[in-house]
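Asks: got a structure for you, letters missing:
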């Protein structure tokens, strides 16, 4: 942090941040009904955040909090909110034959779309159609599990729009086009997971009864895409993030407040989506509600405030943690991203890497840190977000929709033991051995 008075940041001031993350991790497990109410999430965020603001103000560091809210939290929520609104206006319907090749194609399309409409947007667009396509089949849990891994996580690697941790790294100086350099790792992981899924689905397809196969073959509804105008608004968001930044508009570099031009255009795209999308399709066919984005807004308000002391502590004490290799950052970011939200985890390790750099403005750095470190943090945060239901926002949403449709999903620990440890982790280890 370069704003406010530079002084040693005590570790105990990071306690509210840790408590905030623990609430997110164990809240749905220990007090589900109380935690599912968004007002209670806001209460927790304010109860933990306000004391941090007061303490930081008493230390002359209020500017650090203000900067975090204005230039990290606001752009973050504006982007996620706009993607949520725009993708909520796109409706895909139909029922085609649930052959292994068709299901694999579904996941592959989702793995591409996720980078450009966000993992949440792609997951919400495709989860109901793929459930409907597989409705006649008995064995479909594995399809939802791979859907979480590919569409709700790994697919979002190619742009800052894809996954929240990448957008936060973009806000810290990583150019929009830099994320395309992660294409080899994205292609490798997505391709390997698709291959594993194809042969898994082929195995289960052979176990289906002849009656189920016959019904699936006979019950066909053509695929229809509605709300196509929203792709124009989505393009507007992509171009805003790609072009309306300090790399192309020097005034933004001179005065951060000019950066809100980008947020203004993104908000305009969301408003246009609300105006021009058929209301019945949005609210009835897509079952659109504001609750999910309010949940994100309330939770991340607490996260962004309470993480300020933690980020300062990490940057000031980076040398003492013993993390100096890219593979160490990959696994450390990945492990924490599995059980905590991957967005603040990525920012935390970015600050840790920042503390290892002598001159953050030296040539050859990306987002003021070593490029290989930035790759390790990005890959760890996005890929390992699929290791548990709580690693990334869309995971729980996909699980909930599957269970609404009478698909018996594994428990929290069942998911880890039966899927992520035996399928995902080996793929991620091989990825590290090849690329880092």
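Replies: It's in. Since this is a predicted model, take the numbers as computed values, not measurements. Numbers count the residues shown, from 1 in each chain.
Asks: only C-alpha atoms from now on, for both contacts and neighbour counts.
Replies: OK.
Asks: residue closest to the middle of the protein?
Replies: With distances taken as CA atoms, centre = their mean, residue 163 lies nearest the centre of the chain, 3.5 Å away.
Asks: with adjacent residues omitted, what lies nearest to it?
Replies: Nearest in space to residue 163, with sequence neighbours left out and distances taken as CA to CA, 6 or more residues apart in numbering, is residue 156 at 5.4 Å.
Asks: one more structure, for comparison:
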């Protein structure tokens, strides 16, 4: 298509992008067309399809492709709303959303990669179930990302000899990367946002435990059956030589550093000294202090961890670089989609929003569960949680009491269904990247979604009837 043709296509789409008779200020979802979501759809389809259809091109240029989709959002946005508004949208995402996200992830990735579990660890079905169960429990203490980074490499080493092991890493994402983080605000970003909004620290522990236990027990049982069948097909199982090789941890300094990260996360919920301006965007001082702590943890981990330990752990920087590049585009391009959802009944997503209430105006918990969940599967689950938290009234005191069932539905939807795709929660894509870095082939984007449809969706249907 020539230059004139491209201009013609853009001219045809421009009226649908415009907000009508009055411009909105920034990403005001009440005045935005659903067409603003096309770049976000482009990012998702690129992640899903290009590794299959143009794998060589994708692996060498995924960062440029992601940047291209970002430009396809920002440039029309600048044309419609003005360069100043486009710069404001870019800096808002950079300062308040992306930077805190990626700096925390970097600290967890670096420190987690500096912990080495040594000793005899053979990936039998019982061993694997034990590892997944421990990770599922630890995730609510150190976060789904922290638990994933701590345990994914031991699971990889334990199963290195196995020919049939893909299912182990899929269920690892289900359980350790998502469902395990449902019991405290430290576990998963959606619950942490609820904590910042006034939901008490142990409210999820009390009100989500039954849902958590149901999911965890069912999925661990299913996994054990699948892994037992796969184990029966293995032909190269290591023979025990009779020597005693006790499990031991090396890199204890990184365990301490992971504790510092947890304290840094908790700090942001209890200390609010005020705000400052960064690139024209207001940001809490506590968030800047936390980011500084996380960067210090990263540098300390690099300085204090012997290179030989990281090499023995199979540590490399490629996975975090891939996550950083792709999620930069995801965060930016999903901004208008979230803005439209935040607009509620005033936005283009009003027909969806209307489903959350019955004829009398009362909330419908099971609709909140599925709507927050399905959107969390493809949008970042933290802001999606916040959208539905506010849609349900946004008052923590009332939601924890009279609206407890609705708040539980939103919380479970955002945390549990973040497991439905690789981009639903940060650990998902990171685990995939680490596993593939070690030479293990993971399912494609749609292949993974297929696993979720087969094993997760029936469990979520059961949860709907049991609890919502």
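Replies: Everything's here; your move. In this text, all values refer to a predicted model and were calculated from it rather than measured experimentally.
Asks: coming back round to it: counterpart of the residue nearest to residue 163 of structure 1 in structure 2?
Replies: Taking TM-score structural alignment, the alignment pairs residue 156 of structure 1 with residue 181 from structure 2.
Asks: counting neighbours, what do you get for that match?
Replies: Other residues lying near residue 181 of structure 2 total 32 when counted by other CA atoms under 10 Å.
Asks: now do the one 5 residues further on
Replies: A count of neighbours around residue 186 of structure 2, defined by other CA under 10 Å, yields 24.
Asks: got it, and residue 45 of structure 2?
Replies: Counted with other CA under 10 Å, residues neighbouring residue 45 of structure 2 total 13.
Asks: what's the closest non-adjacent residue to whatever residue of structure 1 lines up with residue 467 of structure 2?
Replies: Residue 467 of structure 2 is assigned residue 435 in structure 1 as its aligned equivalent, the criterion being TM-score structural alignment. Across the structure, with CA to CA, 6+ apart as the measure, the residue nearest residue 435 of structure 1 apart from its sequence neighbours is residue 185 (7.2 Å).
Asks: verify the stated contact: that neighbour with residue 434.
Replies: No: taking CA atoms under 8 Å as the definition, residue 185 of structure 1 is not a contact partner of residue 434, at 9.1 Å.
Asks: look at those two and report which has more neighbours.
Replies: residue 185 (21 against 10).
Asks: looking for the alignment partner of that one in structure 2.
Replies: Per TM-score structural alignment, the equivalent position to residue 185 of structure 1 in structure 2 is residue 211.
Asks: about what we covered before: residue 428 of structure 1 versus the residue nearest to residue 435 of structure 1, what's the distance?
Replies: 10 Å (CA to CA, to the nearest Å).
Asks: over to residue 50 of structure 1?
Replies: Separation of residue 50 of structure 1 from residue 428 of structure 1 (CA to CA) stands at 39 Å.
Asks: ok, these two, which is more surrounded?
Replies: Comparing residue 50 of structure 1 with residue 428 by other CA under 10 Å, the one with more neighbours is residue 428, at 20 against 14.
Asks: for the helix or strand that contains that one, give me every contacting residue.
Replies: Secondary structure assigned from DSSP states H and E places residue 428 of structure 1 in helix 425-435. Helix 425-435 of structure 1 has contacts (CA atoms under 8 Å, 6 or more residues apart in numbering) with 185, 188-189, 192-193, 327, 330, 383-384, 387.
Asks: buried residues in it?
Replies: Residues of helix 425-435 of structure 1 classed as buried under the neighbour-count rule (16 or more other CA atoms under 10 Å) are 425, 427-428, 431-432.
Asks: same list, the residues you listed, but as TSV with distance to residue 70 of structure 1 please.
Replies: Written out in TSV, the entries for the buried residues of helix 425-435 of structure 1 read as follows (distance: CA to CA, whole Å):
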residue	distance to residue 70 of structure 1
425	37
427	38
428	35
431	36
432	35
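Asks: and the helix ranked longest in structure 1, what does it pack against?
Replies: Using DSSP state H to assign secondary structure, the helix with the most residues in structure 1 is helix 100-133. In terms of contacts (3 or more CA pairs under 8 Å, 6 or more residues apart in numbering; DSSP states H and E), helix 100-133 of structure 1 is packed against helix 74-87, strand 91-95, helix 141-150, helix 183-207, helix 393-404.
Asks: would you mind giving those as JSON lines with distance to residue 4 of structure 1 added?
Replies: Supplementary listing: those in JSON lines, determined by distance: least, CA to CA, whole Å:
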{"stretch": "helix 74-87", "distance to residue 4 of structure 1": "20"}
{"stretch": "strand 91-95", "distance to residue 4 of structure 1": "47"}
{"stretch": "helix 141-150", "distance to residue 4 of structure 1": "41"}
{"stretch": "helix 183-207", "distance to residue 4 of structure 1": "38"}
{"stretch": "helix 393-404", "distance to residue 4 of structure 1": "32"}
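Asks: out of these, which gets nearest to residue 306 of structure 1?
Replies: Evaluated with CA to CA, these place helix 74-87 nearest to residue 306 of structure 1, the distance being 15.4 Å.
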